[in-house]
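**Q** Got a predicted structure here, sequence first:
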Amino acid sequence: MTDATPALSELTTLHVGGVPAAFFAPEAEAELIDVARELWSQDEPWLILGGGSNTVAPDEGYAGAVLRVATRGIERLDAPTGEVRLRIQAGEPWDYVVSVAVDNGWAGIETLSGIPGSTGAVPVQNVGAYGQEVGTSLIAVEVLDAESLEVRRLEASALSLGYRDSIFKHGYQGLITAVELKLMQAGTDASAEGAPIAYAQLAAALGVDLGTRVSLGAARDAVIALRRSKGMVLDPSDADTFSAGSFFTNPIVPESFARALPGDAPRWPVADQPDDGPVLVKLSAAWLIEHSGIGRGFALPGSRAAVSSKHTLALTNRGGATAREIVQLATFIQARVSNDFGINLQPEPVIL
């Protein structure tokens, strides 16, 4: 560790976390791979960090090495007429990728605008918002396998993508070095029309009916405005934006279980139903939190962590909060929802 080693609070959007034992941030892809191989050949703990928007880092710091993925670059690949294929280095900020796509009339990820973090992290969560998921546009990822130390190409079909889920959350260890996407050439600029709007809140914000096509630029602008209204666009002057985004995933439960909930509890059909077993529906984590008596702005006594004043799903650092305070608040919310509804909310960010 040197004096130049940054605290994790400087590298995460929740602004919590102490100083790691070592820190690396190579900006060249070959160097990134070399550093990762060196770290993995040693019997020491390591942590891969992208944009830091999905991480609750420990107050004590990190006992091993933090490898920050800072490589950037977008390469257009050969593709059939009407398609656009991109190879994007893992450290490229995701929202910049979306802005490039929209500005060039490339459709497929426009409603994923405003999401913080790096491109390499997007497949890990199978990021989705306002009717689109990255898995729909994902062709493959390039991964440095932590066991073989070789770079592999994994097709999207091999990633077991689901709702906020992939093989990377179930034991597979590796470093995503690049992401390959397939988009549609809808036009030449942001005025091109995208896919039909498939999310009711976005349709209402745009003032159109569900299924209406709007320009890519209009969709992007509306999504960013919605995210800003929920404190989901980073603003140094607004503590509501010092968060990890939605802290809990929307639970998926059997339809028979959902019927026992109050009639006004939102529920949506799940696209990928199991071949055998009960019919599944997705519930609103925000509704469950609010109806367990926890409202916007809620904080435990004396804590500097609080529920966002704009969006019940976001837990925020109101200034000087510790990781312990963030986790205590999350645990309290989980207990209240479990006691009232028998549902165990699952955190979305990685809690180290």
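**A** Looks like it arrived, so ask away. All figures in this text were calculated on a predicted structure; none of them were measured in a lab.
**Q** Every contact and neighbour count from this point should use C-alpha atoms.
**A** Noted.
**Q** remind me, longest strand of the chain?
**A** Longest strand of the chain, by residue count under DSSP state E: strand 174-185.
**Q** Check which helices and strands the helix or strand just after that one is in contact with.
**A** Counting by DSSP states H and E, the next helix or strand C-terminal to strand 174-185 is helix 200-206. If contacts are counted by 3 or more C-alpha pairs under 8 Å, 6 or more residues apart in numbering; DSSP states H and E, helix 200-206 sits against helix 216-229.
**Q** Show the subsequent helix or strand relative to the helix it packs on.
**A** In N-to-C order, the element after helix 216-229 by DSSP H and E is strand 243-246.
**Q** count of neighbours near the residue nearest to Leu345 when sequence neighbours are not counted?
**A** Ranked by C-alpha to C-alpha, 6 or more residues apart in numbering and with sequence neighbours excluded, the top spatial neighbour of Leu345 is Gln334, at 5.8 Å. Gln334 sits with 20 neighbouring residues when counted by other C-alpha atoms under 10 Å.
**Q** going on from the host helix or strand of Gln334, what's the next piece of helix or strand?
**A** For Gln334, the host element (DSSP H and E) is helix 323-341. Remark: after helix 323-341, the chain's next helix or strand is strand 350-351, criterion DSSP H and E.
**Q** and that following strand, what does it pack onto?
**A** Using 3+ C-alpha pairs under 8 Å, 6+ apart: strand 350-351 touches strand 55-56.
**Q** how about Leu175, what does it touch?
**A** 36, 48, 143-146 (C-alpha atoms under 8 Å, 6 or more residues apart in numbering).
**Q** Could I get those in JSON lines, plus columns for distance to Ile351, neighbour count and secondary structure?
**A** Below are those laid out as JSON lines (distance: C-alpha to C-alpha, whole Å; neighbours: other C-alpha atoms under 10 Å; DSSP: H, G, I helix; E, B strand; the rest coil):
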{"residue": "Ala36", "distance to Ile351": "22", "neighbour count": "22", "secondary structure": "helix"}
{"residue": "Ile48", "distance to Ile351": "13", "neighbour count": "16", "secondary structure": "strand"}
{"residue": "Val143", "distance to Ile351": "23", "neighbour count": "22", "secondary structure": "strand"}
{"residue": "Leu144", "distance to Ile351": "23", "neighbour count": "22", "secondary structure": "strand"}
{"residue": "Asp145", "distance to Ile351": "23", "neighbour count": "19", "secondary structure": "strand"}
{"residue": "Ala146", "distance to Ile351": "21", "neighbour count": "17", "secondary structure": "coil"}
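**Q** put this beside the first:
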Amino acid sequence: MSSPASASTRPTTDPRLSAHTTLRLGGPAGRLLRAEGAREVVDAVGSADAAGEPVLLVGGGSNLVVADAGFDGTAVLLAGRGMSHERRNDDTVVLTVDAGEDWDDVVAATVAEGLGGLECLSGIPGRTGATPVQNVGAYGIEVADLLVDVDLYDRRTRTVREHVPAARLGLAYRTSVLKGNDDAIVLRVRFALRADGRSAPIRYAELARALGVEPDTRVDPAAARAAVLGLRRGKGMVLDVADHDTWSAGSFFTNPILPAAEAPTIEGLAAWPAAEGRVKLSAAGLIQNAGFARGHAGPGGRVSLSTRHVLALTHRGGGTTDDLLALAREVRDGVADRFGVTLHPEPVLVACTL
């Protein structure tokens, strides 16, 4: 763990990963490097590879659950900034964004310019490079709906692969071929956005009601962004250092997708049709129907379900990752015992398991 940092990267003095995750949990990294751009990311990762060290990329830390023992390797903080756009003849704009850009800053900038498409993804914490990895989605829109391509650093060949098409990334519900794969690292992301001053169609019923429009209506992107932020704040899903309901990794469990014949029938449980005779069930509804209420406390009250939304596991202060995982197991096992459905975590678990 003693190899020197590349001249173009910046070692940090405090290796604690808790300072770089929205849960405020996690032990130290063996080495923590700050990378200000794509070239520095490549240098930092190359330095770790040359030393035989594992690598952890850290953006906003909103999708990471890091073990209390930390990460025995090199953690690379994505801090590079850069954003540009190019107008096409078909009244769309291709937006190119560096992986280290704050995601909500990107969304806000596109809305301010009257570009439509990303507004429903407002208020999601983290860096842009993570959005295709997780196929981030909310309020009826996924990154897969807008993604054109990405630039990747291939650690196996030590080369940068430019303009890798979205179709080759295996984008699916909250996942991609990049998730859990350390061989390819996102350096830049490109999206196709609308340049006619209107949002993407409003598909999510709750958002349509908040906007007072019919589903599939297109609206002012700024109005859609404001409505999304309002809904997210009401669920504790907009970061606020003073609000422990936002000390979370967002939705901790994904909505399970099951063959329709195997899905439990629960009165009032939200469910949506999925491909090939399958159905997507509401993880929050399953949790509530299994007897877990908002604010349900974990070990010592140091962690709990959010007081506003049962799908978020929150750190109330003074807790540990082990506390959080104990609560997650309690919820997962409670749902499995009650309904025979196994919930799976959405965030990336680093050096720990559920």
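**A** Received it, and whenever you're ready, just let me know what you need. Note that the structure is predicted; figures quoted are calculated from it, not measured.
**Q** Got a TM-score for the two of them?
**A** In this superposition the chains share a TM-score of 0.93, using TM-score structural alignment, normalised by the length of structure 1; 340 aligned residues with a C-alpha RMSD of 1.5 Å.
**Q** For the longest strand of structure 1, what is the distance to the chain centroid?
**A** 15 Å (C-alpha atoms, centre = their mean, to the nearest Å).
**Q** Repeat that for stretch 222-230 of structure 2.
**A** For stretch 222-230 of structure 2, the distance to the chain centre is 19 Å (C-alpha atoms, centre = their mean).
**Q** That one aligns to what range in structure 1?
**A** Aligned using TM-score structural alignment, stretch 222-230 of structure 2 spans residues 217-225 in structure 1.
**Q** Please work out which residues outside that stretch touch it.
**A** If you take C-alpha under 8 Å, 6+ apart as the criterion, stretch 217-225 of structure 1 is touched by 102-103, 110-114, 130, 190-192, 202, 205-206, 233.
**Q** cool, stretch 32-47 of structure 1 as well?
**A** Taking C-alpha under 8 Å, 6+ apart as the rule, stretch 32-47 of structure 1 contacts 24-26, 63-67, 69, 71, 144, 146, 149, 175, 177.
**Q** returning to that earlier point: aligned against structure 2, show me the partner of the residue nearest to Leu345 of structure 1.
**A** By TM-score structural alignment, Gln334 of structure 1 lines up with Arg332.
**Q** for that match, what are its contacts?
**A** By C-alpha under 8 Å, 6+ apart, the residues touching Arg332 of structure 2 are 342-344.
**Q** Val327 of structure 1 versus Ile115 of structure 1, what's the distance?
**A** Distance, Ile115 of structure 1 to Val327 of structure 1, using C-alpha to C-alpha, to the nearest Å: 22 Å.
**Q** If you count surrounding residues, which of the two has more?
**A** Ile115 (24 against 16).
**Q** In three-state terms, how would the counterpart of the more buried one in structure 2 be classified?
**A** Using TM-score structural alignment, the partner of Ile115 of structure 1 in structure 2 is Ile124. What DSSP: H, G, I helix; E, B strand; the rest coil gives for Ile124 of structure 2 is coil.
**Q** Also Ala69 of structure 2?
**A** coil.
**Q** What about it, how many residues nearby?
**A** Counted with other C-alpha under 10 Å, Ala69 of structure 2 comes out at 13.
**Q** I'd assumed Pro28 was in contact with it.
**A** Yes - the criterion here is C-alpha atoms under 8 Å, and Ala69 of structure 2 meets it with Pro28 at 7.1 Å.
**Q** mind checking what Arg68 of structure 1 lines up with in structure 2?
**A** Using TM-score structural alignment, the partner of Arg68 of structure 1 in structure 2 is Leu77.
**Q** and its match, that one's in a helix?
**A** No - Leu77 of structure 2 sits outside any helix when classified using three-state DSSP, being strand.
**Q** Report how many residues lie close to it.
**A** 25.
**Q** same question, Val279 of structure 1
**A** With other C-alpha under 10 Å as criterion, Val279 of structure 1 counts 15.
**Q** That one against Pro254, yeah?
**A** Yes - Val279 of structure 1 lies in contact with Pro254 (C-alpha under 8 Å); the separation is 5.7 Å.
**Q** before we move on, back to that, could you pull out the buried residues of the match of stretch 222-230 of structure 2?
**A** For stretch 217-225 of structure 1, the neighbour count (16 or more other C-alpha atoms under 10 Å) marks 217-225 as buried.
**Q** among the residues you listed, which two are most distant?
**A** Gly217 and Ala225 (12.2 Å; C-alpha to C-alpha).
**Q** Highest neighbour count among the contacts of stretch 32-47 of structure 1?
**A** Val69 (28 neighbours).
**Q** Is Ala30 of structure 1 located within a helix, as I assumed?
**A** Yes - the assignment for Ala30 of structure 1 (three-state DSSP) places it in a helix.
**Q** List the contacts of stretch 76-85 of structure 2.
**A** Contacts for stretch 76-85 of structure 2 (C-alpha under 8 Å, 6+ apart): 32-38, 41, 44-45, 55-59, 93-101, 127.
**Q** Map Asn89 of structure 2 across to structure 1 for me.
**A** Under the alignment (TM-score structural alignment), Asn89 of structure 2 pairs with Pro80 in structure 1.
**Q** quick one, strands of the stretch 1-150 of structure 2?
**A** Using DSSP state E, counting those that start in this stretch, the strands of the stretch 1-150 of structure 2 run over 10-11, 29-35, 55-58, 64-66, 71-78, 83-87, 92-98, 137-138, 141-142, 147-154.
**Q** Looking at structure 2, name the residue matched to Gly194 of structure 1.
**A** Using TM-score structural alignment, Gly194 of structure 1 pairs with Ser199 in structure 2.
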